[in-house]
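# could you look at this predicted model? Sequence included:
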Amino acid sequence: MKQKTIAAVVGEVSISSAEENTKKPRLGRPRSGTEAERLDLLLDAATTVFLKEGYGLASIAQIARAAGVSTRTIYETFANKSALLVATVKRLVVNELTKVIEDGVLDTCTPEAALTKLGTVIVTRVISTDAIRLYRLGLAEVARTPDLAENVCKAGPMHTESLVAGYLRAQVDRGTLRIEDPIMAARLFISMVTSAPLHHALFGLMHRIEQTELDQHIESAVKLFLNGTLPRNK
């Protein structure tokens, strides 16, 4: 049986999410559900509008209409459109990674298993359709709104580095890894696992990569990284 490509897998996730989003209520101000669920509904709408209109043409009013809320409701949570974009990027790129790190499961794994899990989560999120489109949108805004680009970078790539560095730092304290600079090590690890897949995704070539190839790429990156960080026997 032919293996699914990673593009197909990511596409299925995106389609599933889109179908779920269309089932969510859009009439008036949401009165039911938890605060987190209402925030998700708003960020779903914001993501859709940003990707359709671009940052410059998107407005809080459009996002409010798409979410079925008032502009006042949005401003109660977000100071401006920039803050809303940053929140959409953070949710899309790092929220799942945060859950994986904070649930404590990685502490019961070997460094190889834990880094493989981290690498898989990071790559899957980074090359998702919405993440790639937001990434391109952010690049287009660098010259016009450098402050926005910096904030998006902090919410996505830099936050990801910080989360991975926290895991690495904890392993250094346990003596399972030998690292002098966890932030730099995290940056290198993320680059190793994401660089090639991200380039393929940006140029629309993910359909050429099968899931097994991506798994092998992550496995090789993890082993290469660990060769430089595992404690040496004296």
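Yes, it's here.
# could you use CA atoms for every contact and neighbour count after this?
Fine.
# pull the longest helix from the protein.
For the chain, the helix that runs over the most residues, judged by DSSP state H, is helix 35-57.
# which of the residues in that one are buried?
38-50, 54-55 (16 or more other C-alpha atoms under 10 Å).
# which outside residues touch the helix or strand hosting residue 168?
Take DSSP states H and E as the rule and residue 168 turns out to sit in helix 159-174. Identification of contacts with helix 159-174 by C-alpha atoms under 8 Å, 6 or more residues apart in numbering yields 93-94, 97-98, 101, 111, 118, 177-179, 182-183, 185-187, 190.
# now residue 152. Nearest residue, chain neighbours left out?
By the measure of C-alpha to C-alpha, 6 or more residues apart in numbering, the closest residue to residue 152 outside its immediate chain neighbours is residue 86, 5.3 Å from it.
# what about residue 158, neighbour count?
By other C-alpha atoms under 10 Å, 16 other residues sit near residue 158.
# and the comparison structure, right after this:
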Amino acid sequence: MKSSDSLPTRGRPRTQDAASRRQVIIESAYRAFVELGFANTSTAEVARRAKVSKRTLYEVFSDKQALFAAVISEHRHLLLDLPRPEDEQCALDESLFRIFRLDVSEEQSLEREAILRLMTRESILFPELSDYLYETRAVSSREMLMDWLQSTASEKNLPLDDAAVYAGMLMDVVFGALMPHRRVADFREKQVIAEHIKRRIQITLRGMGWLPA
């Protein structure tokens, strides 16, 4: 007779399968939303791409809005790399370069552009969807950046009049430049844009009193 130590652990494979299935659904939905848009993406199409039944999909996500929110939440690391490692030691401007992922590869740059365009496009077309993203905290980039600014100011004894204003200003500086009016296909040009963003961040930090003039 086998000892209790040699008996298989029940429940763990099922949990792993559920997590894997959820991940496959999210990734399939992401590709569908990017390609077709929110309005033209049906749950049936997502289920087909994920190779699951609609019933299985609805066991994981209550509706298409919840699925879209999960997609955005899953990919928000492409926009802001937060929180930062506790033992990170670097200059303040370098920290923000890393937070805003300004030195990513060409593949990562394309992924970030896709999620930015998806969020921007669908928020304009469906304002209620944008509201839902914020209500469910699928989008919390601004709040996370505010937390970083507040903790950094406290730790380094730096001036911080209004974390919300500075967080919004930094995000406008970065994402306003990352979403140009025309599509930039040349990665070298994107790298030039990233260098311009770095200079703008440094100018902003000097205005905040976080870098020497």
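Sure, I can see it. Source: prediction; values computed, not measured.
# TM-score for these two?
Once the chains are laid over each other, their TM-score by TM-score structural alignment, normalised by the length of the second structure reads 0.74; 197 aligned residues with a C-alpha RMSD of 3.4 Å.
# before we move on, back to that, quickly find the element holding the equivalent of the residue nearest to residue 152 of the first structure over in the second structure.
In the second structure, residue 86 of the first structure lines up with residue 69, judged by TM-score structural alignment. Using DSSP H and E, residue 69 of the second structure sits in helix 64-75.
# ok, residue 46 of the second structure next?
Going by DSSP H and E, residue 46 of the second structure is in helix 43-50.
# how close does that helix sit to the first structure?
Superposed on the first structure, helix 43-50 of the second structure shows a mean distance of 1.4 Å to its aligned residues (mean C-alpha distance after the TM-score superposition for the first structure).
# next, the buried residues of that helix.
Judged by neighbour count (16+ other C-alpha under 10 Å), helix 43-50 of the second structure contains these buried residues: 43, 46-47, 49-50.
# which one in the second structure is aligned with residue 56 of the first structure?
Match for residue 56 of the first structure (TM-score structural alignment): residue 39.
# what's the separation between that match and residue 29 of the second structure?
Distance of residue 39 of the second structure to residue 29 of the second structure, computed by C-alpha to C-alpha, to the nearest Å: 12 Å.
# give the other helices and strands that the helix or strand just after the helix holding residue 69 of the second structure contacts.
Under the assignment DSSP H and E, the closest C-terminal helix or strand after helix 64-75 of the second structure is helix 92-99. Judged by 3 or more C-alpha pairs under 8 Å, 6 or more residues apart in numbering; DSSP states H and E, the packing partners of helix 92-99 of the second structure are helix 187-208.
# hmm, 10 Å instead?
Counting by 3 or more C-alpha pairs under 10 Å, 6 or more residues apart in numbering; DSSP states H and E, the packing neighbours recorded for helix 92-99 of the second structure are helix 141-156, helix 187-208.
# so residue 138 of the first structure is in contact with residue 147, correct?
No - using C-alpha atoms under 10 Å, residue 138 of the first structure is not in contact with residue 147, being 11.0 Å away.
# who has more neighbours out of those two?
Set side by side, residue 138 of the first structure and residue 147 show more neighbours around residue 138, with 22 against 13, by other C-alpha under 10 Å.
# can you give me the distance of that one to residue 23 of the first structure?
The gap separating residue 138 of the first structure from residue 23 of the first structure is 29 Å, by C-alpha to C-alpha.
# contacting residues around the residue nearest to residue 152 of the first structure?
92, 148-156 (C-alpha atoms under 10 Å, 6 or more residues apart in numbering).
# before we move on, what about residue 45 of the second structure?
For residue 45 of the second structure, the contact set (C-alpha under 10 Å, 6+ apart) comprises 28-29, 32, 51, 54.
# tell me the centre residue of the first structure?
Of all residues in the first structure, the one closest to the mean position by C-alpha atoms, centre = their mean is residue 93, 1.3 Å from it.
# quick check: the nearest residue to it once chain neighbours are set aside vs residue 10 of the first structure, distance?
Spatial nearest neighbour of residue 93 of the first structure, chain neighbours left out: residue 125 (5.6 Å); criterion: C-alpha to C-alpha, 6+ apart. Counting by C-alpha to C-alpha, the gap from residue 125 of the first structure to residue 10 of the first structure is 9 Å.
# and if you look at residue 18 of the first structure?
Going from residue 18 of the first structure to residue 10 of the first structure by C-alpha to C-alpha gives 12 Å.
# that older thread, distance of the residue nearest to residue 152 of the first structure from residue 154 of the first structure?
9 Å.
# list residues touching both of the two?
Common neighbours of residue 86 of the first structure and residue 154 (C-alpha under 10 Å, 6+ apart) are residue 148.
# so the counterpart of residue 132 of the second structure in the first structure, which of the three states?
Counting by TM-score structural alignment, residue 132 of the second structure corresponds to residue 151 in the first structure. Three-state assignment for residue 151 of the first structure (DSSP: H, G, I helix; E, B strand; the rest coil): helix.
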